[in-house]
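Trainee: Quick one: sequence plus predicted model below, questions after.
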Amino acid sequence: MAQPSKQQKKTVLITGCSDGGLGAALAIAYHSSGHRVFATARTPSKMAFLTSLGIETLPLDVLSEESITACVSSVSKLTGGTLNVLLNNAGAQYNMPISDLSIPEAKKIFDLNVWSCIAVIQAFLPLLMEAKNGAMVVNHTSVGSIAGLPFQAAYNASKAALAMFSDILRLELQAFGIKVVDLKTGGVKSNILANLTHTELPSDSIYAPAREEAERMLSGEKLGALKGTFVDADVWAKGVVKDLTKANPPYQIWRGGSAWLGRLGALLPVGMFDGELKKITGLDDVIRKIGEAKVNTAASEP
């Protein structure tokens, strides 16, 4: 394992590090580079593999003020009151057409993907400010923060909100010598789609005529066409850590399969990328099916 010099060694806390996820991959990459990592998750038993590698693990429910406070206290005692890198990775995805969106479920996504990150940053800020060899906040957003995908509005909007918070926080913390990085990830092999729980349309959905096609979108099955471009999590994580450990890390990091497509789509005139987006997500199949249903309905009317 390559060891950085004592001066370069960082203390890194990462949220959402359950085995098999992107947080775990980041923890392993940082650990392999010789840095001291505090991997956290709501359920510590889900970090058994990380523990077996010698990575320090701590319980942290980012939605619990009490848990956040306890984690800050633990890290403070373990490090002497400092922290170099806070990486907000914990998050979840919720797919549903806006017309069928459950507002309570969407609020849960924002609570986890946005407000919990702000709460964690606020809590760890005193430790970051005490870091003697540089401090950094990394917020894991997504290429979806700038390239909206049909049926993923709540998730994409939450990541866009976190991206804006990151951009403003970058300016606000400059006076304190704390860097802020927006990590925009594209296609990476992970368990996020396997953890989706809302993959069925409501019975009264306006997309009912294309239910089969729409539910393929909700499950992420239609993204299978892109899976050939999905990179392995360990390869992605090594690249991210390489970027983050540069002397002057970029304020945005674009990593993962087809990340460049999201970046390109943000630069093109509105609508120019729509055709490719419909094909990638499967919305073209939904539109076709609904069109067929309208024709059949019209033909059956007297």
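Mentor: Noted; the coordinates are in hand.
Trainee: Could you use CA atoms for every contact and neighbour count after this?
Mentor: OK.
Trainee: ranges for the helices of the stretch 201-302 of the chain?
Mentor: Assigned by DSSP state H, counting those that start in this stretch, the helices in the stretch 201-302 of the chain fall at 211-219, 233-244, 259-267, 274-281, 283-300.
Trainee: which of the ones you listed sits most buried?
Mentor: Highest mean neighbour count of these: helix 211-219, a mean of 21 (counted as mean count of other CA atoms under 10 Å).
Trainee: tell me which strands and helices the lengthiest strand in the chain is in contact with?
Mentor: Ranked by residue count, the top strand of the chain under DSSP state E comes out as strand 178-185. Here strand 178-185 touches strand 135-140, helix 153-172, strand 252-255, going by 3 or more CA pairs under 8 Å, 6 or more residues apart in numbering; DSSP states H and E.
Trainee: Contacts made by it with the rest, please.
Mentor: Here strand 178-185 makes contact (CA atoms under 8 Å, 6 or more residues apart in numbering) with 128-129, 134-143, 145, 163, 166-167, 169-170, 173, 249-256, 259.
Trainee: next one: the helix or strand where residue 76 lies to chain centre, how far?
Mentor: Per DSSP states H and E, residue 76 falls inside helix 65-79. On the basis of CA atoms, centre = their mean, to the nearest Å, helix 65-79 sits 23 Å off its chain's mean C-alpha point.
Trainee: Pasting the second one now:
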Amino acid sequence: MSGTKRTVLITGCSDGGLGSGLAIAFHNAGLKVYATSRNTAKMKGLEAMGIETLELDVLDNTSIEKCRSQISQLDILVNNAGMGGQMPISDLDVADAKKVFDLNVWSYLTVTQAFLPLLIESKGTIVNQTSLASITAVPFGSVYAASKAAIAMFSDCLRQELKPFGISVHDLKTGGVESNIWEKNHYELPKGSLYEVAREAVEHAMSLENIHDEAVPQAPWAAAVVADLLKKKPKYTIWHGSSVWLAWFGTLLPHGLLDGTIQKLVGLDVVEKKLKEAGK
């Protein structure tokens, strides 16, 4: 396949999302891009740029196989599709939590298995979007963080398992980046929540507005990620986005040392104050 343009398939590429940003960056870098989403109508912006879009519902085996049948060569697979989830553990709907894991963990493995024969043939690359949440415990974001921590560990194991086949596996630890995901961040505490006394503060924390305010622009983030991945020997872990170095540094500190800082960031200090005022 010498002289053939390198190819990349990215999941979760709805216009305005991180997958869309990565698709544009890979396209600008000269690669053949397959941008995928379960609804191709949400990728009109990418189509207008000449990027090929394909339907792919990563939670549907039939859809995965259909997409796989349309591709004859693949050098890079980027598992990016995902969903968030903010709620105190005491108020968690376990059924909803399982949906987060279905998309953020199990779909990554299912899609990887489907495209693995092509990646073995090309001695290609797998990239998993794990986020800083995989290493940073933020109150109210436990399910999302746990799902990202899970796929980070799967990635590390997969990296070792596939090394004999010439495949490299990379963990994309993304910090705050401007994206349409912020438009979906509206979470409400259920009635009777333990945190009812500080509802306003907690719901504000669950909105992630503080992180959004510090988010970096999407285009330079995506360009930096792609530049790192296209190096001759990319690092196993790619760090880009707001707060990445703080999160990395936090992994070197004694466990729990940053708890106070994080708790203030999400308003748990207000919760504690309100509980004391209420005599609880």
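Mentor: That came in fine, so what should we check first? The structure presented is a predicted model; accordingly, all values stated were derived computationally and were not measured.
Trainee: Any idea what the TM-score is?
Mentor: The TM-score (TM-score structural alignment, normalised by the length of structure 2) is 0.96; 279 aligned residues with a CA RMSD of 1.4 Å.
Trainee: Give the buried residues for the helix holding residue 76 of structure 1.
Mentor: Within helix 65-79 of structure 1, the residues scored as buried using 16 or more other CA atoms under 10 Å are 68, 71, 72, 75, 76.
Trainee: To which residue of structure 2 is the third one aligned?
Mentor: If I follow you right, that is residue 72 of structure 1. Taking TM-score structural alignment, residue 72 of structure 1 has residue 68 as its aligned residue in structure 2.
Trainee: Does that match touch residue 117 like I think?
Mentor: No - Residue 68 of structure 2 is beyond contact range of residue 117, at 10.3 Å (criterion: CA atoms under 8 Å).
Trainee: Nearest residue to the spatially most central residue of structure 2 in space, please, no chain neighbours.
Mentor: Nearest residue to the geometric centre of structure 2 (CA atoms, centre = their mean): residue 129, 4.1 Å. If the residues on either side of it in the chain are set aside, residue 129 of structure 2 comes closest to residue 172, at 4.8 Å by CA to CA, 6 or more residues apart in numbering.
Trainee: burial measure for the one you found, as a count.
Mentor: When neighbours are counted by other CA atoms under 10 Å, residue 172 of structure 2 registers 23.
Trainee: What separation is there between whichever residue in structure 1 pairs up with it and residue 47 of structure 1?
Mentor: Under the alignment by TM-score structural alignment, residue 172 of structure 2 pairs with residue 183 in structure 1. Taking CA to CA, to the nearest Å as the measure, residue 183 of structure 1 falls 23 Å from residue 47 of structure 1.
Trainee: Please apply the same query to residue 97 of structure 1.
Mentor: Distance check for residue 97 of structure 1 against residue 47 of structure 1: by CA to CA, it reads 33 Å.
Trainee: out of those two, which sits in the more crowded spot?
Mentor: residue 47 (24 against 19).
Trainee: Make a markdown table from the helices and strands packed on strand 178-185 of structure 1 and add distance to residue 21 of structure 1 to it.
Mentor: Compiled in a markdown table, those are given as follows (distance: least, CA to CA, whole Å):
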| stretch | distance to residue 21 of structure 1 |
| --- | --- |
| strand 135-140 | 13 |
| helix 153-172 | 17 |
| strand 252-255 | 16 |
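Trainee: Return the most buried member of the ones you listed.
Mentor: With a mean of 24, the top stretch among those by mean neighbour count (mean count of other CA under 10 Å) is strand 135-140.
Trainee: Now which residue in structure 1 aligns to residue 275 of structure 2?
Mentor: Aligned by TM-score structural alignment, residue 275 of structure 2 pairs with residue 290 of structure 1.
Trainee: so what's its match up against?
Mentor: Applying CA under 8 Å, 6+ apart, we find residue 290 of structure 1 in contact with 207, 209, 210.
Trainee: how about 10 Å then?
Mentor: 206, 207, 208, 209, 210, 211, 284, 296 (CA atoms under 10 Å, 6 or more residues apart in numbering).
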